[in-house]
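Engineer: heads up, no residue letters with this:
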């Protein structure tokens, strides 16, 4: 699908997020403590380097414009999911969770991240693109 130039970089970044989501789910399902721990570390690193900056760009640009246009539900859902993903990534970096808890958290992170990317591509970016086309 053709994206507005202002959304293209953000949309491209979603590919890496989907790969991370899949890896998180696979590690969680593996039952291998080393895989789970390694992926938890990878989530922390990738979150700080890629996902959180991506969220900040969305929050300071797209979401502000959508809020002004009255797209409150889209904005609220996006912010809620960003907050939950931040909390999960933070939990990996600050706590020594039990193996089963860490695996469950990885599974939740992977599921939520994949769902969030699909939501952004199918709904949030479509609304933003309509707004940009009207401007």
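Structural biologist: Arrived safely, thanks for sending. Quantities reported herein were computed from a predicted structural model and do not represent experimental measurements. Residues are numbered from 1 along each chain as shown.

Engineer: CA only for contacts and neighbour counts going forward, please
Structural biologist: Will do.

Engineer: Now do the helices in this protein.
Structural biologist: Using DSSP state H, the helices of the chain run over residues 5-30, 33-46, 52-60, 62-68, 72-94, 99-119, 125-134.

Engineer: Save these as CSV, and put in mean neighbour count too.
Structural biologist: Conversion of the helices of the chain to CSV gives the following (neighbours: other CA atoms under 10 Å):
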stretch, mean neighbour count
helix 5-30, 17
helix 33-46, 18
helix 52-60, 15
helix 62-68, 16
helix 72-94, 16
helix 99-119, 20
helix 125-134, 15
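
Engineer: Could you pull up the residues touching the residue nearest the centre of the chain?
Structural biologist: The C-alpha lying nearest the average C-alpha coordinate of the chain belongs to residue 113 (CA atoms, centre = their mean; 4.4 Å). Residue 113 makes contact with 17, 18, 21, 85 under the criterion CA atoms under 8 Å, 6 or more residues apart in numbering.

Engineer: And the closest residue to the last one other than its chain neighbours, how far from residue 68?
Structural biologist: Nearest residue to residue 85, sequence neighbours excluded (CA to CA, 6 or more residues apart in numbering): residue 109, at 6.6 Å. For residue 109, the distance to residue 68 (CA to CA, to the nearest Å) stands at 30 Å.

Engineer: try it against this one:
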């Protein structure tokens, strides 16, 4: 039986994993907002802010610097790009807000698990030191600043 230990994340990819942590917190905040019967408009204001101030840039960085490590047409990249497109559409949707927030919470959580467990593991396996350095340089600091206008999840 093969021993499957978790792959230690390359230092250069760790800032992206930190971004994923913040996105998982977003999922928790959506669930918490619903459990506290917070008005969906308040939750939507926060998710809009989060997308514009964190997630959109994260997607761009992955698409330009991480996914390009793998060969064109790679199935993992295709799935990730489809997820990015679906999530972007959901974040921008203005109708059926509660339903779309529920979909964001579910899809984003699954997407992050996929990237961390499969896509990043594959990238880390084949990336050259130069490619890893480029990824690290593109995401040099963890500059996430929390939204403090309405902390509905507290």
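Structural biologist: On my side now, so go ahead. None of these values were measured; they are calculated from a predicted model.

Engineer: before we move on, the earlier item: select, from the contacts of residue 113 of structure 1, the two members most distant in space.
Structural biologist: 18 and 85 (13.6 Å; CA to CA).

Engineer: excluding its backbone neighbours, what's nearest residue 74 of structure 1?
Structural biologist: residue 124 (6.4 Å).

Engineer: what lines up against the one you found once you look at structure 2?
Structural biologist: With TM-score structural alignment as the criterion, residue 124 of structure 1 lines up with residue 119 in structure 2.

Engineer: so that match sits right up against residue 78, yeah?
Structural biologist: No: here residue 119 of structure 2 lies out of contact with residue 78, judged by CA atoms under 8 Å, at a distance of 10.5 Å.

Engineer: tell me the contacts of the nearest residue to residue 90 of structure 2 once chain neighbours are set aside?
Structural biologist: Distances taken as CA to CA, 6+ apart place residue 100 nearest to residue 90 of structure 2, at 5.8 Å, with adjacent residues excluded. Taking CA under 8 Å, 6+ apart as the criterion, residue 100 of structure 2 is in contact with 90, 91, 93.

Engineer: Distance to residue 127 of structure 2 added to these, as JSON lines?
Structural biologist: Listed next are the contacts of residue 100 of structure 2 as JSON lines, based on distance: CA to CA, whole Å:
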{"residue": "90", "distance to residue 127 of structure 2": "31"}
{"residue": "91", "distance to residue 127 of structure 2": "31"}
{"residue": "93", "distance to residue 127 of structure 2": "36"}
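
Engineer: Name the nearest of the residues you listed relative to residue 137 of structure 2.
Structural biologist: residue 91 (27.7 Å).

Engineer: ok, the closest one to residue 71 of structure 2 distance?
Structural biologist: Residue 91 of structure 2 is 29 Å from residue 71 of structure 2, by CA to CA.

Engineer: quick revisit: how about the residue nearest to the centre of structure 1, what's its partner in structure 2?
Structural biologist: Checking TM-score structural alignment: residue 113 of structure 1 goes with residue 108.

Engineer: Please report how far its match lies from residue 29 of structure 2.
Structural biologist: On the measure of CA to CA, residue 108 of structure 2 and residue 29 of structure 2 end up 13 Å apart.

Engineer: One more: residue 130 of structure 2?
Structural biologist: Residue 130 of structure 2 is 37 Å from residue 29 of structure 2, by CA to CA.

Engineer: Likewise for residue 15 of structure 2?
Structural biologist: Taken as CA to CA, the span from residue 15 of structure 2 to residue 29 of structure 2 is 21 Å.
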